[in-house]
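**Student:** Below: sequence and its predicted model.
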Amino acid sequence: MSSDWDDWLPRAVAAAEPDTVACWYLGCNGFAIKGAEGTVLWIDPYVGLGDPPRTVRMIPVPFDPEDVEHADAVLATHEHTDHVHGPSQAPILENTGAEFIGPDDTIAVAREEESWSEDYDVETEQFLEVAEGDEVRVGEFTVHVVETYDPDSTHPVGYVIEHESGTLFHAGDSKPSPSFESLGERFDIDLGILAFGSIGNVADKETGEPVRTKWYSDENEIIEAASTLELDRLVPTHWDMWKGLTADPTVLHKHTASFEYPCHLEIVEIGDRIDL
């Protein structure tokens, strides 16, 4: 996939020397995360264009996966195309030797449906299947695989990522989950990444007829989730991606006003860097 931005974003990640943990928003629900010791995680990186006219990408393609030379692991939260996608992720594994980490249905898409090992120089040993309750050490990060709630997915998970500088949580496309209360009690989450979007009409795959579609948390649900998780900082994502489902995250300032958590709302745009 050809990038609209040339290679500056992978170069920025490679050149960065964060004092704590740096996170670059890739648009959609993707992040590149780099620790002070140089460990690099990519979570749900997606540079595809969707499936026009059903799903139409509304933001630039920020990098070419062929330009990524630094990755220790690529984490996927669930099996949907904008979270596990061969052209977006397999070249990263090919170039870096990184592991691809995800739940069973996600690994099945990569290994069986898309046959990454046949179409790319990706070894079987690079696939690591995980499930809720698992703990994986990747360089300076400890990754906890946790339960989430995404009824549109067959098997979603979230990742609580601990570092000596702090803890972040990537919930994939989860809406408020019964698991969040216990996660909020167990972990002191400094930065939470939660999907947010509007309700809109999306063409049915079979008929092409518009169907009222709600894939992500609305304004009230995302604040409910952030409050239950007791987030210090909330970063809403996915609001920028699909035509008809985009949303304005600045409205969340009003929704957070009367709640103790999240303490801070941080609005990031594609390409932005934030630090723990």
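**Tutor:** Arrived safely, thanks for sending.
**Student:** okay, CA-based contacts and neighbour counts for the rest of this
**Tutor:** Fine.
**Student:** need the helices for the stretch 1-150 of the chain, in chain order.
**Tutor:** All helices of the stretch 1-150 of the chain, identified by DSSP state H, counting those that start in this stretch, fall at 8-15, 86-96, 104-108, 116-119.
**Student:** what does the longest one rub up against?
**Tutor:** Okay, so that is helix 86-96. Under the contact criterion C-alpha atoms under 8 Å, 6 or more residues apart in numbering, helix 86-96 has outside partners 1, 45-48, 64-66, 68-72, 74, 98-100, 110, 114, 116, 120-122, 126.
**Student:** out of the residues you listed, which are buried?
**Tutor:** Using 16 or more other C-alpha atoms under 10 Å as the burial test, the contacts of helix 86-96 include 45-48, 64-66, 68-72, 74, 98-100, 110, 114, 116, 122, 126 as buried.
**Student:** what's the most buried one of the helices of the stretch 1-150 of the chain?
**Tutor:** For the helices of the stretch 1-150 of the chain, the largest average neighbour count (mean count of other C-alpha atoms under 10 Å) is found in helix 86-96, namely a mean of 22.
**Student:** structure B:
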Amino acid sequence: MSAHLTATTLSAPLAERLACEPLREAGEVALFWLGQAGFVLEAAGQRLLIDPYLSDSLAAKYAGSPTPHQRMMPIPVAPEAIGRVDAVLLTHRHTDHMDADTLQPLARRFRRLRFVAPAAEGAEALRRADIEPGRLLAVDAGERHDILPGIAIGVARAAHETLERDAEGCHRFLGFAVEAEGVTVFHSGDTVPFPGQAEEVAAFRPDIALLPVNGRSPALAAAGIAGNLDAAEAAELCRAAGIPAMLAHHYGMFAFNSAEPAAIDAVAATAAPLGMERARTGLEYRLRTAPRLG
């Protein structure tokens, strides 16, 4: 099977859409981009958040520094305004992916909310979300977990910009393959290319990939800021892993570490047969299963 991707413009603010029940119809997955690497994923009567950064905490942290983290896009929905959340997936500890000012309001509002994070960063995830250990599922690359009724995740390695492990050998950077409604959505986390990556990702048989495209540079590396795939590398990963569709993200948030929309669109225009699009706020993406050709 594969999935057919469509996009429709939201007729109301995202908070109003996320207050709606019921969720998607059977056999359908919905995605909403939250900016940076953040997504809402709805499927099987469940709602997941992946790497939500829904605050302005980094602007305060880096005020007056050479890399000011002023948001280029508004917060699309406040943590206090999301209708409900059943699980939050966190790929690594960087604050634009594991943000205390986003996670703690969610944890307080939804007392049964579960969090999934790298085992290598388990203690940090507990601290930032301010939750008890029983609410955290600590995972590592190579594992598969049923996290909610109708939803499972496969866990992959990521290299941001290296394949780092902790003292116990657990990977610090992860990607997640979310399986629901016969569809597999692969979120790579922050990553650059590394040997064996395409084969590892291909094993999940993703129908769509959510990949960063802000790239990397010696200047950012010298400032201690790890980079990611650029748009061409992201498209090549999809081709090598046999992924038919892609949403490009991790751009348009911080001016010093972004990618030009026109440059992303130029790669997308020549990426066929890959269906590559630049993720946009204000849209609802829907995936429905369809027979896979070939």
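**Tutor:** Thanks, I have the structure now. The structure displayed is predicted, hence computed values, not measured ones.
**Student:** Redo the helices of the stretch 1-150 of structure 1 as TSV? Include distance to W242 of structure 1.
**Tutor:** Listed next are the helices of the stretch 1-150 of structure 1 as TSV, based on distance: least, C-alpha to C-alpha, whole Å:
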stretch	distance to W242 of structure 1
helix 8-15	22
helix 86-96	17
helix 104-108	21
helix 116-119	26
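**Student:** right, so of those helices, which gets closest to L229 of structure 1?
**Tutor:** Set against L229 of structure 1 and scored by C-alpha to C-alpha, the helices of the stretch 1-150 of structure 1 come closest in helix 104-108, at 25.2 Å.
**Student:** Just name whatever secondary elements the closest one is in contact with.
**Tutor:** Helix 104-108 of structure 1 sits against strand 127-129, with contacts defined as 3 or more C-alpha pairs under 8 Å, 6 or more residues apart in numbering; DSSP states H and E.
**Student:** The strand it packs on corresponds to what range in structure 2?
**Tutor:** Under TM-score structural alignment, the counterpart of strand 127-129 of structure 1 in structure 2 spans residues 136-138.
**Student:** mean shift of that stretch relative to structure 1?
**Tutor:** Following superposition, stretch 136-138 of structure 2 is found to deviate from structure 1 by 1.0 Å on average (mean C-alpha distance after the TM-score superposition for structure 1).
**Student:** neighbouring contacts of that stretch?
**Tutor:** Applying C-alpha under 8 Å, 6+ apart, the external contacts of stretch 136-138 of structure 2 come out as R114, F115, V116, A117, P118, A119, G122, L126.
**Student:** same question, stretch 16-25 of structure 1
**Tutor:** 13, 31-36, 38, 163, 165, 268-276.
**Student:** Restricted to buried residues, select these in PyMOL.
**Tutor:** Those of the contacts of stretch 16-25 of structure 1 that count as buried under 16+ other C-alpha under 10 Å are selected in PyMOL with:
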select buried, resi 13+31+32+33+34+35+36+38+163+268+269+270+271+273+276
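**Student:** quick one: P118 of structure 2 and L89 touch, right?
**Tutor:** No - between P118 of structure 2 and L89 there is no contact under C-alpha atoms under 8 Å: 9.4 Å.
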